[in-house]
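> Fold the following, please.
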Amino acid sequence: MGIFEAADGSDLPEIHHIEPMIVRQIRMIVHESLHATGEENTHKLMCCCSSGKTMVSALFEKNAYTTSEVAKALVNIHNIESSCPVKSVTIKLKQHVKLDSKHHHYFYVDTVCKQKFPGTPAKENVEKYAIEIDLSKSKQTFNQAQDNEEDKEELVEDENEIVQFLQPTTNGKWVNIQYELEISLQMGGTC
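The predicted model follows:
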């Protein structure tokens, strides 16, 4: 009888390659590279006339979280120099997973969290958008607190959800998991 035995009593095929692996419980989810980022974009009306600049910046409150904490990413939209309104703001948290072995490489990107906010009028500065991610839950739907403005569109439930457990960031030789916060604006009046 070998080390492994099938339920019917027959031996399993031989293992051709064994890789030692140490698994430990990680108490903190550490994101060493989290820092404030920003991007400025000039958008055009009718493909030729400039309608001004919009600046988006994002940051996390801290760079390490325990599994019971809520990670909060803050997003600021500086739309004072623009004559176009922002129709909506979509924030996505993407997980980049890279698995390596001696002969194979596996890479995929998955959107683990998505939240959509109503936009902001032209010539305004907004510093209120925040995405809160509860690291202890596998799936949750966000309830967006609506402002008292009548022109805000109704958001559907499918646009705001976490779809899986969040794994810790790792930067190893065989397993590499990184997270990316993607912010996209849907501008009004552009083509």
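> make it CA atoms for all contacts and neighbour counts henceforth
OK.
> Name the next helix or strand downstream of the helix or strand residue 41 falls within, please.
Assigned by DSSP states H and E, residue 41 belongs to strand 37-45. The helix or strand immediately downstream of strand 37-45 is strand 49-60, counting by DSSP H and E.
> one more, for comparison:
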Amino acid sequence: MDGVFKVAHTGTLMGMYSAVTMLPDKGAGFVILINGEGEDARTALTQVLVKRYTSGDPALSVAHYAGLLEKEEAARPAAEKAPDTSRRRRATAKELAPHLGVYRDPWFGEVTLCRDGDAVRLRARKSPQLDGVVQKVGDRWLVDWDDPSVDAEAWLDMAGNGLRMAKVDPQADFSYDYEDLAFERVGNCP
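Coordinates of the predicted model:
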């Protein structure tokens, strides 16, 4: 960067953001660890610290990079932004009756979409964190996960004998690979 050799790697997992950056020629390196939604903070802090060693320009502050990130977000097409899901309500078993049952994905395994009291709940057998109440948003369904560390809600799309999922927020971390799952119905609710 700016003619200075840089070695770096970032990591993101369920709301935890990290960055490791080394500038061997400058004898400098740093680690950033953030517990929370901090992608923009990680980006701005990393840029400021690197630029301190590679360019020394005091105008390249956290505020400068935060402003660039805000402009980038404002220019992002609507299709790439998270939709407003604030007008959600709990789905009823009656609404989802044709789709209630046990589903299986060849890789992920089994999930149940079944009545739970007055609600409908999606539960993943192999991943207890993926347990949440199904909500209705307009004409779509989403899962509001019980575990707050699962910070990417999922759309549920049901067609025929199948169940597909997708991230509600298209910018959610790639490790929430709901789109890779293709569930087929294998039975009724227990």
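> What would you report as the TM-score here?
Remark: TM-score between the superposed chains equals 0.22 [TM-score structural alignment, normalised by the length of structure 2]; 70 aligned residues with a C-alpha RMSD of 5.2 Å.
> Show me what counts as buried in the strand holding residue 41 of structure 1.
43-44 (16 or more other C-alpha atoms under 10 Å).
> Remind me what it packs against, helices and strands.
When contacts are defined as 3 or more C-alpha pairs under 8 Å, 6 or more residues apart in numbering; DSSP states H and E, strand 37-45 of structure 1 packs onto strand 49-60.
> helices and strands around the strand it packs on, which ones?
Under the contact rule (3+ C-alpha pairs under 8 Å, 6+ apart), strand 49-60 of structure 1 is packed against strand 37-45, strand 70-78.
> which is the next helix or strand following it?
strand 64-66.
> Okay, buried residues for that next one please.
64-65.
> Then stretch 86-105 of structure 1?
In stretch 86-105 of structure 1, counting by 16+ other C-alpha under 10 Å, buried: 86-98.
> Where do the helices of structure 2 begin and end?
39-54, 62-75, 93-96 (DSSP state H).
> right, and these - which one's nearest residue 135 of structure 2?
Among those, the nearest to residue 135 of structure 2 by C-alpha to C-alpha is helix 93-96 (10.7 Å).
> mind listing what's buried in that closest one?
93, 96.
> returning to that earlier point: export the buried residues of stretch 86-105 of structure 1 to TSV and tack on secondary structure and distance to residue 115 of structure 1?
Putting the buried residues of stretch 86-105 of structure 1 into TSV (DSSP: H, G, I helix; E, B strand; the rest coil; distance: C-alpha to C-alpha, whole Å) gives the following:
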residue	secondary structure	distance to residue 115 of structure 1
86	strand	16
87	strand	14
88	strand	11
89	strand	8
90	strand	6
91	strand	5
92	strand	6
93	strand	9
94	strand	12
95	strand	15
96	strand	18
97	strand	21
98	strand	25
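> Export the residues you listed as CSV, with columns for distance to residue 105 of structure 1.
Shown next, in CSV, are the buried residues of stretch 86-105 of structure 1 (distance: C-alpha to C-alpha, whole Å):
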residue, distance to residue 105 of structure 1
86, 40
87, 40
88, 37
89, 35
90, 31
91, 29
92, 25
93, 23
94, 19
95, 17
96, 13
97, 11
98, 7
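> Good, we can wrap up now.
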